[in-house]
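K.L.:
quick one, what's the 3D model for this:
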Amino acid sequence: MKILETEGLVKRFGGLVAVNEVSLHVEEGEILG
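P.N.:
Below is the predicted model of the structure:
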């Protein structure tokens, strides 16, 4: 079971693209750090 999912995430700071098109899937019981 997915407890967290994002697709195509983009983060900008003014004109700077810091993160572009990131996808993340976290399943129940997984530990990320």
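K.L.:
make it CA atoms for all contacts and neighbour counts henceforth
P.N.:
Noted.
K.L.:
for the residue nearest to residue 8 when sequence neighbours are not counted, pull up the helix or strand it's in.
P.N.:
Nearest non-adjacent residue to residue 8, counting by CA to CA, 6 or more residues apart in numbering: residue 21, 4.0 Å away. Residue 21 belongs to strand 16-27 when assigned by DSSP states H and E.
K.L.:
name the surrounding residues that touch that strand.
P.N.:
1, 2, 3, 4, 5, 6, 7, 8, 9, 10, 11, 12 (CA atoms under 8 Å, 6 or more residues apart in numbering).
K.L.:
want to put them side by side, so please do this one too:
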Amino acid sequence: MAKSKNHTAHNQSYKAHKNGIKKPRRHRNTSTKG
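P.N.:
A predicted model of the protein is given here:
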């Protein structure tokens, strides 16, 4: 179950990147992508 949860979170991040959606929840994403 823990693995499933991890996979979901990872998938969401990938999708956001593909869509180009920057969320304020990720503090590193803003710095990396800007």
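K.L.:
and the TM-score between them?
P.N.:
Superposed pair, TM-score by TM-score structural alignment, normalised by the length of the first structure: 0.16. Supporting alignment: 17 aligned residues with a CA RMSD of 3.6 Å.
K.L.:
could the contacts of strand 16-27 of the first structure be laid out in JSON lines, adding distance to residue 25 of the first structure and neighbour count?
P.N.:
Formatted as JSON lines, the contacts of strand 16-27 of the first structure follow (distance: CA to CA, whole Å; neighbours: other CA atoms under 10 Å):
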{"residue": "1", "distance to residue 25 of the first structure": "10", "neighbour count": "7"}
{"residue": "2", "distance to residue 25 of the first structure": "7", "neighbour count": "10"}
{"residue": "3", "distance to residue 25 of the first structure": "8", "neighbour count": "10"}
{"residue": "4", "distance to residue 25 of the first structure": "6", "neighbour count": "10"}
{"residue": "5", "distance to residue 25 of the first structure": "4", "neighbour count": "10"}
{"residue": "6", "distance to residue 25 of the first structure": "7", "neighbour count": "11"}
{"residue": "7", "distance to residue 25 of the first structure": "8", "neighbour count": "10"}
{"residue": "8", "distance to residue 25 of the first structure": "12", "neighbour count": "10"}
{"residue": "9", "distance to residue 25 of the first structure": "12", "neighbour count": "11"}
{"residue": "10", "distance to residue 25 of the first structure": "16", "neighbour count": "12"}
{"residue": "11", "distance to residue 25 of the first structure": "18", "neighbour count": "12"}
{"residue": "12", "distance to residue 25 of the first structure": "21", "neighbour count": "10"}
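K.L.:
can you add distance to residue 27 of the first structure and give the residues you listed back as JSON lines?
P.N.:
Converted to JSON lines, the contacts of strand 16-27 of the first structure look like this (distance: CA to CA, whole Å):
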{"residue": "1", "distance to residue 27 of the first structure": "6"}
{"residue": "2", "distance to residue 27 of the first structure": "4"}
{"residue": "3", "distance to residue 27 of the first structure": "6"}
{"residue": "4", "distance to residue 27 of the first structure": "7"}
{"residue": "5", "distance to residue 27 of the first structure": "9"}
{"residue": "6", "distance to residue 27 of the first structure": "12"}
{"residue": "7", "distance to residue 27 of the first structure": "15"}
{"residue": "8", "distance to residue 27 of the first structure": "18"}
{"residue": "9", "distance to residue 27 of the first structure": "18"}
{"residue": "10", "distance to residue 27 of the first structure": "22"}
{"residue": "11", "distance to residue 27 of the first structure": "23"}
{"residue": "12", "distance to residue 27 of the first structure": "27"}
